[in-house]
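**Student:** missing the sequence, but the structure's below:
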């Protein structure tokens, strides 16, 4: 279509009587102008006062081609931006909203950030034109924008965040600016005493957006209050917005679960609030606005739900957030006032990174240190009965040894770890899960710590007895009774453990010999003998190469020797003690 034909069509449109085909033709003519580099002429046409009737009727059709030019950042960028800005002020707001939402829904995966950043200011203009009817449209817009933003990878390192290759940080900045005038409107109306149904709906939509952003992307984000990164600033904007829309932080965290109309999935709601708790109590964002009337114990009790859900997540960011929140929640709790807390303790030993395990154990030890002697005794018994994890149980046994050592110091003696209450606990520590058929390698952490505990108890008991005068017959008799019970437990445990070691050594030796013979004969790979059902540190030995299998089996035999040497030393201590008694 040449220039003359275009002018004729335009004149017909000006006179009125638009047909259904005219809308598509208008879009085609505008697209052709952009394709031919005539964006300046198109902008001039759109801004011409004589054409405003046409623009108002058919201008929405140009949103898509104009947005494409902007996202591609062509030379006509400024003209296209100005054209979109003119359309947002001229066309029907509802039609514009529909057009923008369609553009956002159809975003190319490789242009998510560029599209959001380009369209958000114009979409904001459209929504602000809607006056009292803007709550539902705002909700749709925020939901669409946040959904697309959540598809972007979250930066893991400071370098990745600075590079912002996928544009998540820029998107967060753009959405914070997008939300600002609506938050200010809510604050202004609250200040004037307005609280209409429309105002409440507007607050609800803003709340939904904030809670969803807490889950994605902030739950995954690496945040450091010493570095005010774009994600940190976005988190701050979210937390400042919540009280601004009359959602007190304590209510969100402790008292008022979000209604299904806010977040349909209750699990998502809990994850959002878990992130909120982390940002407040660990990163201290807006902590000055959090009421100080809540006791540390109450805060810990309320945070336990969030701590557990963070620890149950497998990714490192959530795991470290859970550990940090637990640690901060414990800091201000006074000793002896700690509530019962159930944790995913396997997390500490199953974490894929060494620093995660170390951090987990530090927090776990902080928790144990907050308990008094009686609470420690009960907690240790509970964990030995229920954890079903050798690493956790070994750590508990190590703590039992530390408590015995502490109790032998002057002024620290207590019945829980040095009296009649101690043998039942020791009996749980000196117990093989499956008796003589226990997998020693799988239970190695617990067994080694148990043997060290037993050796230490025998040595300390010898010192304690030698320091007690026979004239103190009551205390001396008390010690003899405890000693007799310890001996019974010791004898039963060592007898079973010796049988278990003997059976295990025989089995592992035969496997090692068979493996050696297979390698020696250079059998075909398909018939190479593989160890069948041995598990070491959660990894099947049968999945290893023959060379590694050989090392593992040899190491197992060395471990059995070490266990047996500890047993011999314990029996020597016992004989020395019994000789002293005679």
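**Tutor:** Here it is on my side, so go on. In this text, all values refer to a predicted model and were calculated from it rather than measured experimentally.

**Student:** going forward, measure contacts and count neighbours with C-alpha atoms only.
**Tutor:** Fine.

**Student:** which helices and strands does the longest helix along the chain pack with?
**Tutor:** If you go by DSSP state H, the chain has its longest helix at helix 473-521. Counting contacts by 3 or more C-alpha pairs under 8 Å, 6 or more residues apart in numbering; DSSP states H and E, helix 473-521 packs against helix 422-429, helix 444-466, helix 546-581.

**Student:** can you list contacts of the second one?
**Tutor:** Helix 444-466 is touched from outside by 390-391, 393-395, 397-398, 400-401, 404, 408, 429-430, 432, 440, 476, 479, 483, 490, 563, 566-567, 569-570, 573-574, 577, with contacts defined as C-alpha atoms under 8 Å, 6 or more residues apart in numbering.

**Student:** Taking these, please make a ChimeraX selection of just the buried ones.
**Tutor:** Those of these that count as buried under 16 or more other C-alpha atoms under 10 Å are selected in ChimeraX with:
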select :390,391,393,394,395,397,398,400,401,404,408,429,430,432,440,479,483,490,563,566,567,570,573,574,577
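
**Student:** Surely residue 262 is in a helix?
**Tutor:** No. Secondary structure of residue 262 (DSSP: H, G, I helix; E, B strand; the rest coil): coil, not part of a helix.

**Student:** That one: what's it in contact with?
**Tutor:** Neighbours of residue 262 in contact, by C-alpha under 8 Å, 6+ apart: 204, 207, 208.

**Student:** let's bring in a second model and compare:
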């Protein structure tokens, strides 16, 4: 029946090229019926028949959505449907074809994005290659639609997941590489004409966005990927190779090249995305050693202006240890002396501190701490003094502040052992730093448990300095004693209040436990209803036994602080006798 219907329609059309809307509807109905009934062989014969080419050319593009769906189903008729698609994209209007195919890309089922991309990319490529001078604009549209879909696919985080490729990211990336190759080759062969220039712009944007999505999130390992076939490693390698073809040099992109126009004309969002792309490029260049032909001079400049390329956001965790590994290499590079000044590096600690505080991956937090210390060692005395003062005023994190205070102690020891003159960690310069350092940030309202790391390091530093200075004639003893007395006096007040509060809570908890033993037993496993905040955790969300341990630990911590306070007071008192 479908064949007869199609033949009736054809007989009326073979002598005309003036097709009306109702003709298009009839043609599509007939074609869809053929597909639905499995008559794709006969439909293919009709599509290829020379006498019908003007009909197909005018109305055939409307069959694309249904044909694409059939190919994705991979049933017995899919081969004929694929053959029909291949013929249609060679003869129908390129504008209509491109619009329909891009709409198919954008309307892909969330569970079938990869299958849709694999089917559609060769078709879109064929259409674009027919578009002549207009192909660059079409390529930009196609890549934009494509990358929006790819960004929705989950990234595999292990070699096994990559091999299984359940969600199809690897297949999609491979299909994209095949898709862009003719246009990359055209840029390479016709470097100076206007079409090549426009293609280069479209490909550059594609590569930079690919560095951000998905490569920014991919777990790459050069050693592992050298021994096993990895589609995502291959994708990263090919993206860098394409960049090398379409640009004069990779360092130029890394340091100077915006996506469009002048750097200050880029929107804040685009600039942020560009920085993420540059960060990933830096990771591939300097950590994974892709494109190792980048000169050492460029690597040195990169490290000295690291934050031009590195994003200050939580996406950094998904670049693995991009900041950390790149910064580790700072210590290995032979940087010019003038590049070791504090100013070019002033944002580097900010990135590292963000990792140290917020990164959910424990080993990265540990690595960032190591690199943070390496960074400190790169600074001279003046830079260290300025840097320590700045971090103590801006970090607002007890753990970070404790690291700085420990470094102050280390610097004092180092300078005294080496007998440097004009030290930034001696005399009045040291005292001025201590006045900004040995304090309780919130006065008598300071949360001592939350700020335990800073408090303990402050007390240790004071004890060390007092022991060192009691028999010296450096002229800072009086000022040092004044700082110590002010600090310990306020700390004793805080300790008294905190110990009283936590002691009361512990006694109440234990009394409640006795009184409500039956209730706790019946409600075994349920949470206590106490409401006490310790280090941002609600004790009320802990079992009763856990609350008891936390409160005991707090009291032990306060006893330890108090013992250091007593020792400091003894040192001062003994020196006065």
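**Tutor:** Right, received. Where do you want to start? Being a predicted model, the structure only gives us computed values, none of them experimental.

**Student:** Just the TM-score for the two chains, thanks.
**Tutor:** The TM-score (TM-score structural alignment, normalised by the length of structure 2) is 0.88; 555 aligned residues with a C-alpha RMSD of 2.8 Å.

**Student:** Can you tell me which of the contacts of residue 262 of structure 1 is nearest residue 113 of structure 1?
**Tutor:** residue 208 (21.4 Å; C-alpha to C-alpha).

**Student:** For burial, what's the neighbour tally of the aligned residue in structure 2 for the closest one?
**Tutor:** Aligned counterpart of residue 208 of structure 1 in structure 2: residue 205 (TM-score structural alignment). By the criterion of other C-alpha atoms under 10 Å, residue 205 of structure 2 has 19 neighbours.

**Student:** cool, and residue 349 of structure 1?
**Tutor:** By other C-alpha under 10 Å, neighbour count at residue 349 of structure 1 equals 18.

**Student:** got it, and residue 147 of structure 1?
**Tutor:** 16.

**Student:** so when I look at it, I'm seeing a helix, right?
**Tutor:** Yes. Residue 147 of structure 1 forms part of a helix when assessed by three-state DSSP.

**Student:** Now do the longest helix of structure 1 against helix 444-466, angle only.
**Tutor:** 150 degrees (axes from the mean of the first three to the mean of the last three C-alpha atoms, to 10 degrees).

**Student:** Verify the stated contact: the match of residue 208 of structure 1 with residue 258.
**Tutor:** No. Residue 205 of structure 2 is beyond contact range of residue 258, at 9.6 Å (criterion: C-alpha atoms under 8 Å).

**Student:** Regarding the residue at minimal distance from the centre of structure 2, what is its secondary structure?
**Tutor:** Note on structure 2: the residue nearest the mean C-alpha position is residue 315, at 2.3 Å, using C-alpha atoms, centre = their mean. Here residue 315 of structure 2 is helix, with the state taken from three-state DSSP.

**Student:** next helix or strand past whatever helix or strand residue 64 of structure 2 lives in?
**Tutor:** Per DSSP states H and E, residue 64 of structure 2 falls inside helix 64-73. Sequence order places helix 78-91 as the next helix or strand after helix 64-73 of structure 2, per DSSP H and E.

**Student:** What's the average distance for that following helix when superposed on structure 1?
**Tutor:** Compared with structure 1 after the fit, helix 78-91 of structure 2 shows a mean deviation of 1.8 Å (mean C-alpha distance after the TM-score superposition for structure 1).

**Student:** Sort out which residues of that helix are buried, please.
**Tutor:** Per 16+ other C-alpha under 10 Å, helix 78-91 of structure 2 contains these buried residues: 78, 80, 81, 82, 83, 84, 85, 87, 88, 89, 90, 91.

**Student:** do stretch 289-296 of structure 2 as well
**Tutor:** residue 290.

**Student:** What lines up with residue 444 of structure 1 in structure 2?
**Tutor:** So, by TM-score structural alignment, residue 444 of structure 1 is matched to residue 452.

**Student:** For residue 307 of structure 1, give its distance to residue 316 of structure 1.
**Tutor:** 14 Å (C-alpha to C-alpha, to the nearest Å).

**Student:** I should have written residue 173 of structure 1 there, sorry.
**Tutor:** From residue 173 of structure 1 across to residue 316 of structure 1, the span is 25 Å (C-alpha to C-alpha).

**Student:** Could you do residue 230 of structure 1 as well?
**Tutor:** With C-alpha to C-alpha as the criterion, residue 230 of structure 1 and residue 316 of structure 1 are 21 Å apart.

**Student:** Report how many residues lie close to residue 129 of structure 1.
**Tutor:** With other C-alpha under 10 Å as criterion, residue 129 of structure 1 counts 15.

**Student:** Now residue 211 of structure 1: which helix or strand?
**Tutor:** helix 197-215.

**Student:** same thing with residue 224 of structure 1?
**Tutor:** Per DSSP H and E, there is no helix or strand for residue 224 of structure 1.

**Student:** measure whichever residue in structure 2 pairs up with residue 399 of structure 1 to residue 457 of structure 2 for me?
**Tutor:** By TM-score structural alignment, residue 399 of structure 1 lines up with residue 407 in structure 2. In this view, residue 407 of structure 2 and residue 457 of structure 2 are 10 Å apart by C-alpha to C-alpha.

**Student:** Residue 512 of structure 2 too?
**Tutor:** With C-alpha to C-alpha as the criterion, residue 512 of structure 2 and residue 457 of structure 2 are 36 Å apart.
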